[in-house]
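Asks: next input, structure requested:
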Amino acid sequence: MIWQKRALLALHKALEEFEHNENWVFAIEQAKYHNRWFEEAQVHQSLMQWRESLSPEKIDNWLHNYELPEDLGSQRLGIIMAGNVPLVGFHDVIVGVITGFQVFAKTSSEDTILPKLWLSEAAKIDSIWSERVEVVEQLRNLDVAIATGSNNSAKYFSSFFKSIPHLIRNNRNSVAVLTGQETQEDFIALGHDVFDYFGLGCRNVTHLMLPEGYDFTPLFQCWDMHFDWIRNHNKYANNYEYHRALLLMNLDPHIDTGYLIVKERPELYAPVGMLNYSFYDSVDGVVETLIQWGDSLQCKVSHLPISNAMTFGSTQCTQLYDFADGLDTLQWLIELRKS
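Replies: Purely as a prediction, here's the structure:
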């Protein structure tokens, strides 16, 4: 565990004072021009969350739960990273390195600048991040693969990697279940679950489950004060205007806040600029719907006693133990190292 902790501390050290590090400042600016969804505030939010989750105490608490390999292996792990949120695929790189794999990472075309810089900065502190990770354009001769993409690309990945152990992730979304007793603080926190990263992440809430007769007024009044800035982002506004125009042309009933289209629909998924809602009459009915959504569901947010429900505002506050899709990739890779 000694070398693993040293490696993780190097990642943490590489993020210390990133706000004033000229390499990071330049990379954040370049990332924004490369991907207009990556505004400085969103990138800062991601980097600060990574820095917080990689504190020495949290590293110790995380690693303590595993029997990590003592040696570095020769097995080759290929990773296809997502790019919808800044550095969203970096957790796979981390678990690959600390389990002793030689990691070959294919970054998303939407997020290539930030992962490369983080690896470069961390390698100045611990060379493992340059010696055991290679950013590549093509993945060849792999022993294990982890790939993240859309529902369509997931089918291709499953076929492409069928001869080796693989983990394929596809589209997921998140839900919030409200009771009607939420406070202003809850509304603000829920707004972050909905609007952070412009709603592009699988952990963003895209559906509200509401008690019958729910009054939207307090919620929207709160969001008007705290989140209407989002209408000024060009790409977000384009999505909002597009879906608004379709609904108006089709005379399709909906609620328009001026920056968000809110529509009664049973689907969990809602595109950027939209939020679905449905009504429930019992907690048992809520649970039944959540079970039906199954593998399409990433996070559940509620004050109700629902299994694995999170508090409002916490969906984007990920920690090292928050594994995508609920699968412990660290333990999975440890077992593969033994085989």
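Asks: switch to C-alpha atoms for all contacts and neighbour counts from now on
Replies: Fine.
Asks: would you map the strands across the chain?
Replies: Under the criterion DSSP state E, strands of the chain are mapped to 76-80, 102-106, 133-135, 144-148, 166-169, 173-177, 205-211, 255-256, 261-264, 274-280, 297-302.
Asks: next, format those strands as TSV and append distance to Gln30 and mean neighbour count.
Replies: TSV is the format used below for the strands of the chain (distance: least, CA to CA, whole Å; neighbours: other CA atoms under 10 Å):
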stretch	distance to Gln30	mean neighbour count
strand 76-80	22	26
strand 102-106	19	24
strand 133-135	18	19
strand 144-148	24	22
strand 166-169	28	18
strand 173-177	29	24
strand 205-211	29	24
strand 255-256	34	14
strand 261-264	31	20
strand 274-280	29	20
strand 297-302	30	21
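Asks: which one, of these, ends up nearest to Thr217?
Replies: strand 255-256 (11.3 Å; CA to CA).
Asks: contacts made by that closest one with the rest, please.
Replies: Strand 255-256 has contacts (CA atoms under 8 Å, 6 or more residues apart in numbering) with Arg244, Ile261, Val262, Lys263.
Asks: any idea which of the residues you listed is closest to Ala189?
Replies: Among the contacts of strand 255-256, and counting by CA to CA, the member closest to Ala189 is Val262, at 18.0 Å.
Asks: so that closest one sits against Leu275, correct?
Replies: Yes: using CA atoms under 8 Å, Val262 is in contact with Leu275, at 4.8 Å.
Asks: pull up the overlap in contacts between these two.
Replies: Residues touching both Val262 and Leu275 (CA under 8 Å, 6+ apart): there are none.
Asks: let's compare: structure for the following, please.
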Amino acid sequence: MTLTETKNAFVELGKFLSQFSLDNNTKNEAVLYNDEFYDDFISLIALSQSHNRWFIKEQVHHAVQSWAEALTEENLNKWLDRYTIEYKEPKTVGLILAGNIPLVGFHDFISVILTGNKALVKTSSNDKHLLPFLAKYLIAVNNELANRIEFTDGKLENFDAVIATGSNNTARYFEYYFKDKPAIIRKNRNSTAILTGDESKEDLVALGEDIFRYFGLGCRNVSKLYVPKDYDFKNFFEAIYEYGDIIHYEKYANNYDYNKAVFLMSNFKLLDNEFLTLKEDTSYSSPISSLFYEFYDDLEVLKEKLKAEHEQLQCVVSNGLTKDSIAFGQTQKPALWDYADNVDTISFLSKI
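Replies: Here you go, the predicted model:
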């Protein structure tokens, strides 16, 4: 099987995924294997919240559409043409996936397959249905992929390298357990935004997408704001008001009530709009339904601080204030070449 054939399989998957949107599922008769997969995928999306109560249809559809937009021939070529990928004897790469947002481990999965290797996948119990379904579709498109995809519920065995994602605590276990294997070990990271007070309403509305998409559960979700001294949060709160329906989701509302009560019992000063609390805090990692903020005096000093602490950060959002900063509203729309933790997965996999 060649790289071109593998890419073509993912292009077909992209076409399949493009049929599913929150507003209107539209069946395209030209898409391969629709008779076998189309209705079942609609059912799987509908059932996702019963498997994981955070996976409401809106969030699953967003993840599906993001991958539909990414998996085009143009994007795959733009991503992979910078590498020299040679299909040799495939190595088995163990994948230990997170389950905080739908299909969060899919990039690692496609990276392994596209580099000609075999994926030995251990899914999270929180997201154990979507990826196996998409793998079945890929195998239907090209049956040779059946030899390069395996899922396991047990202990990873007989692998040559590993990519494992978890918390800072599990990362210590991973580092010990996989110390004799080539490995990428991912830990907790958070994202932050820098505001100056000159942002437009459109900027701040888009920032709400970075905060609330997937209920803030992803490492690419903004969990902290840096604002100048005497910053007036009035415009921020007005802009994010349109996200207020999030409080009607039970799990989010429960977190809002609990975390707000904890903060208040600890006599912390809060800003609150009845669906999001803001707390002044030096930490990057805020609880669900809350956002931390910190004042800065000098933007250049702040940029040096963020540069020094880059290993704690996934994204920095701003209007171009830092090198490689991400535009408002774009954190949960990464391109194929936007690597988690800035670790080039394709380069790693090409060298094992």
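Asks: Ala122 of the first structure -> the second structure?
Replies: In the second structure, Ala122 of the first structure lines up with Leu138, judged by TM-score structural alignment.
Asks: wait, that match touches Leu145, no?
Replies: Yes: contact between Leu138 of the second structure and Leu145 holds when scored by CA under 8 Å: they sit 7.1 Å apart.
Asks: show me what Ser125 of the second structure lines up with in the first structure.
Replies: Aligned partner of Ser125 of the second structure by TM-score structural alignment: Ser109.
Asks: excluding covalently adjacent residues, which one is nearest to the match of Ala122 of the first structure?
Replies: Ala9 (6.1 Å; CA to CA, 6 or more residues apart in numbering).
Asks: ok, back up a step: tabulate the strands of the first structure in CSV, adding columns for distance to Phe323 of the first structure.
Replies: Below are the strands of the first structure laid out as CSV (distance: least, CA to CA, whole Å):
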stretch, distance to Phe323 of the first structure
strand 76-80, 15
strand 102-106, 18
strand 133-135, 20
strand 144-148, 13
strand 166-169, 12
strand 173-177, 15
strand 205-211, 17
strand 255-256, 35
strand 261-264, 30
strand 274-280, 25
strand 297-302, 10
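Asks: which one of the ones you listed lies nearest to Val25 of the first structure?
Replies: Nearest to Val25 of the first structure, of all the strands of the first structure, is strand 133-135, at 21.6 Å by CA to CA.
Asks: what span of the second structure lines up against the closest one?
Replies: Per the alignment by TM-score structural alignment, strand 133-135 of the first structure matches residues 149-151 in the second structure.
Asks: now that stretch on the first structure. Mean distance?
Replies: Stretch 149-151 of the second structure differs from its equivalent in the first structure by a mean of 0.7 Å after superposition (mean CA distance after the TM-score superposition for the first structure).
Asks: spatially central residue for the second structure, please.
Replies: Against the mean C-alpha coordinate of the second structure, by CA atoms, centre = their mean, the closest residue is Val104 at 4.9 Å.
Asks: quick one: map it onto the first structure.
Replies: So, by TM-score structural alignment, Val104 of the second structure is matched to Val88.
Asks: my guess is its match meets Ala82, correct?
Replies: Yes: counting by CA under 8 Å, Ala82 is a contact partner of Val88 of the first structure at 6.5 Å.
Asks: Lys279 is in contact with Ser290 of the second structure, correct?
Replies: Yes: using CA under 8 Å, Ser290 of the second structure makes contact with Lys279 at a distance of 7.4 Å.
Asks: on that earlier part again, so what's the match of Val104 of the second structure up against?
Replies: Met81, Ala82 are the contacts of Val88 of the first structure under CA under 8 Å, 6+ apart.
Asks: can you rerun that using 7 Å?
Replies: Ala82 (CA atoms under 7 Å, 6 or more residues apart in numbering).
Asks: return the distance of it relative to Thr329 of the first structure.
Replies: Applying CA to CA, to the nearest Å, the value for Val88 of the first structure to Thr329 of the first structure is 15 Å.
Asks: tell me the one among the contacts of strand 255-256 of the first structure nearest to Tyr280 of the first structure.
Replies: For those, the nearest to Tyr280 of the first structure is Lys263 (15.2 Å; CA to CA).
Asks: now stretch 56-68 of the first structure, how far from the chain's geometric center?
Replies: Centre-to-centre, stretch 56-68 of the first structure and its host chain are 22 Å apart (CA atoms, centre = their mean, to the nearest Å).
Asks: check stretch 93-109 of the second structure too.
Replies: 9 Å.
Asks: now the terminal residues of that stretch, how far apart.
Replies: Where stretch 93-109 of the second structure begins and where it ends lie 9 Å apart, using CA to CA.
Asks: buried ones in that stretch?
Replies: 93-105, 107-109 (16 or more other CA atoms under 10 Å).
Asks: what does Thr72 of the second structure align to in the first structure?
Replies: Aligned partner of Thr72 of the second structure by TM-score structural alignment: Ser55.
Asks: run a quick neighbour tally on the closest residue to its match other than its chain neighbours.
Replies: Distances taken as CA to CA, 6+ apart place His12 nearest to Ser55 of the first structure, at 6.8 Å, with adjacent residues excluded. When neighbours are defined as other CA atoms under 10 Å, His12 of the first structure has 21 of them.
Asks: and what of Leu247 of the first structure?
Replies: The local packing of Leu247 of the first structure (other CA under 10 Å) involves 15 other residues.
Asks: over in the second structure, tell me which residue corresponds to it.
Replies: By TM-score structural alignment, Leu247 of the first structure lines up with Phe263.
Asks: now do the same contact list for the closest residue to Met1 of the first structure other than its chain neighbours.
Replies: Among residues not flanking Met1 of the first structure along the chain, Leu68 sits closest, at 6.3 Å (CA to CA, 6+ apart). Leu68 of the first structure sits next to Met1, Thr99, Ile334 when contact means CA under 7 Å, 6+ apart.
Asks: repeat for Ala239 of the second structure
Replies: Lys201, Leu204, Val205.
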